[in-house]
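[1] What follows is a predicted protein model with its sequence.
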Amino acid sequence: MLELVSIGILIGRTLMDEYKKIRRTYPQLMVYLLR
């Protein structure tokens, strides 16, 4: 049970990191495409 929780936290953290990266690069992508 505890292992599942730690795995979930790990996955959640990686997803958050990826989400932040995407949010940082997405506006730049939009500007690049709309230019």
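    On my side now, so go ahead.
[2] Could you use CA atoms for every contact and neighbour count after this?
    Fine.
[3] so where do the helices sit in this protein?
    Assigned by DSSP state H, the helices in the chain fall at 2-34.
[4] distance of residue 30 from residue 21?
    Going from residue 30 to residue 21 by C-alpha to C-alpha, to the nearest Å gives 15 Å.
[5] and if you look at residue 4?
    As judged by C-alpha to C-alpha, residue 4 and residue 21 stand 26 Å apart.
[6] Comparison target, given below:
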Amino acid sequence: MKSNGTKRRQRIATIVVAIVVIAMVITTVAPMMM
């Protein structure tokens, strides 16, 4: 097990991935809504 630093970085990476996925969903759904 490593120190807390790795856990925080992993959490940040997860948040970034979630933001990217949400952005992709918005860009694909927005034209349909228009």
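    Yep, it's here. Please read all numbers here as calculations on a predicted model, not as lab measurements.
[7] Show me what residue 9 of the second structure lines up with in the first structure.
    In the superposition onto the first structure, residue 9 of the second structure corresponds to residue 5 when matched by TM-score structural alignment.
[8] And for that match, the neighbour number?
    Using other C-alpha atoms under 10 Å, residue 5 of the first structure has 10 other residues around it.
[9] Roughly how far does it sit from residue 13 of the first structure?
    Counting by C-alpha to C-alpha - residue 5 of the first structure and residue 13 of the first structure are separated by 12 Å.
[10] Likewise for residue 2 of the first structure?
    Distance from residue 2 of the first structure to residue 13 of the first structure, by C-alpha to C-alpha: 17 Å.
[11] same question, residue 22 of the first structure
    Distance, residue 22 of the first structure to residue 13 of the first structure, using C-alpha to C-alpha: 14 Å.
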